[in-house]
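> Return a 3D structure for these sequence lines:
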Amino acid sequence: MGALEIIVANEPEPAGVILVVEDEVLIRLDVSDFLRGQGFDVVEAASADEAIAVMASGEHVSLVFTDVQMPGSTDGLGLVRWIRRHRPTVPVIVTSGLSRDRDLSPDLADLAPIEQKPYSEAALLRRIRRRLDL
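So this is what the prediction gives:
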């Protein structure tokens, strides 16, 4: 008998860790599954409060993709402000179902780029890759 050769296939490195923050379960699952299919590791949160807990725990996050309107003690804009104070190097993309830019907080454009709902997965992927320099 010959020697047993073990070949270990190297898993490709993930493209990054995306924290998806969305209170609508089906939307969160859909975008998370899509991003996983594109090679990203995904951490999910149903509220800004959960997202802050994830980030405060020291979890590595490459980018945050968050909705604006969510239940809890803070919304997506509060989450973005928390990130700017505590994890300022983490890029953020905000999504909103509000139909007009003027309906959004005036300071939102200064905080993070906005991906209007409904968004296409291809457009979201392009924006994420640009923000991560991929």
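> all contacts plus neighbour counts: C-alpha atoms, from now on.
OK.
> Next up, the contacts around residue 31.
20, 121 (CA atoms under 8 Å, 6 or more residues apart in numbering).
> Could you identify the longest helix within the chain?
helix 25-37 (DSSP state H).
> Show me where the protein has its strands.
Counting by DSSP state E, the segments of the chain that form strands are 17-21, 41-45, 63-67, 92-96, 114-116.
> In the protein, which residue is most central in space?
Centroid-nearest residue in the chain: residue 65, 2.8 Å away (criterion: CA atoms, centre = their mean).
> That one touches residue 17, doesn't it?
No - contact criterion CA atoms under 8 Å: residue 65 and residue 17 do not qualify, at 10.7 Å.
> quick one: buried residues of the longest helix of the chain?
Neighbour counts over helix 25-37 (16 or more other CA atoms under 10 Å) mark 28, 31-32, 34-36 as buried.
> what's the neighbour count on residue 17?
19 (other CA atoms under 10 Å).
> Distance-wise, check it relative to residue 109.
Counting by CA to CA, to the nearest Å, the separation of residue 17 from residue 109 is 24 Å.
> And for residue 88?
In terms of CA to CA, residue 88 sits 16 Å off from residue 109.
> for comparison, sequence B:
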Amino acid sequence: MGTHDMTIQSSPPAEHKPRILVVEDDDSMRRSMQLFLRGRGFDVLTYASAGQLLREVNVEAACLVADYRLGEQNGISLLGALRARGWMGPAILTTGFPSEELRSSARTAGFDLFLEKPFQDHALINGINQLIRANFREVV
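Down below sits the predicted model:
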């Protein structure tokens, strides 16, 4: 298998809806987040695994929302792979198995927000909006 040049930008053009990448192995949770975020005006791309996202060659995204447990990989290793490819956007880690050790690992890996499942819809949307605004100010 060859190596792909993966260009991932953290800020979509202003005329487009902000794109959110959702990586969640639970089908119903993934679909629920997709519908909720689309209903709030976001362009949402969903993936059932880290590998699915990492196979994308060109992805632009304003924010990543990743579950911790993703089968063959986890959300922390996914963010590490994206950072290694140059994507520096904000990231949110979700998990149904929270611990202080995981919270610390997520922070060290570069996650900006840690959400424990089940989380309230407003916690997700507020987190995404705040992170996108903060990231936009840093870029400008």
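> quick one on the thing from earlier: what sits against the residue nearest to the centre of structure 1?
Applying CA under 8 Å, 6+ apart, the residues contacting residue 65 of structure 1 are 18-21, 92-95.
> If we use 10 Å, what do you get?
Applying CA atoms under 10 Å, 6 or more residues apart in numbering to residue 65 of structure 1 gives the contacts 18-22, 31, 44, 76, 80, 91-95, 114-115, 124, 128.
> Residue 79 of structure 2 now?
50, 64-66, 85, 87-93, 106, 109-111.
> nearest residue to residue 114 of structure 1 other than its sequence neighbours?
Counting by CA to CA, 6 or more residues apart in numbering, residue 114 of structure 1 lies nearest to residue 94, which is 4.9 Å off, once chain neighbours are set aside.
> Contacts only, for that neighbour.
Neighbours of residue 94 of structure 1 in contact, by CA under 10 Å, 6+ apart: 21, 64-68, 76-77, 80, 108-109, 111-116.
> One more: residue 49 of structure 2?
Residue 49 of structure 2 touches 22-26, 66-67, 69-75, 78, counting by CA under 10 Å, 6+ apart.
> Please repeat the previous calculation with a cut-off of 8 Å.
23-25, 70-71, 73.
> Can you find the partner of it in structure 1?
Residue 49 of structure 2 maps onto residue 47 in structure 1 when the alignment is built from TM-score structural alignment.
> Look up how far residue 71 of structure 1 lies from its match.
For residue 47 of structure 1, the distance to residue 71 of structure 1 - CA to CA - is 6 Å.
> Now do the shared contacts for these two.
What both residue 47 of structure 1 and residue 71 touch, as defined by CA under 8 Å, 6+ apart, is the set residue 23.
> returning to what we had before: tell me the one of the contacts of residue 49 of structure 2 nearest residue 135 of structure 2?
residue 23 (20.2 Å; CA to CA).
> hmm, who's touching the helix ranked longest in structure 2?
Using DSSP H to define each element, structure 2 has its longest helix at helix 121-139. Contact with helix 121-139 of structure 2 is made by 11, 36-37, 62-63, 89-90, 92, 112-113, 115, as judged by CA under 8 Å, 6+ apart.
> now that helix, how far from the chain's geometric center?
12 Å (CA atoms, centre = their mean, to the nearest Å).
> in that helix, what's buried?
124, 127-128, 131-132, 135.
> residues contacting residue 73 of structure 2?
Applying CA under 8 Å, 6+ apart, the residues near residue 73 of structure 2 are 49-51.
> Residue 77 of structure 1: neighbour count?
For residue 77 of structure 1, the count of nearby residues is 21 (other CA under 10 Å).
> Quick check: closest non-adjacent residue to it.
Counting by CA to CA, 6+ apart, residue 77 of structure 1 lies nearest to residue 68, which is 6.0 Å off, once chain neighbours are set aside.
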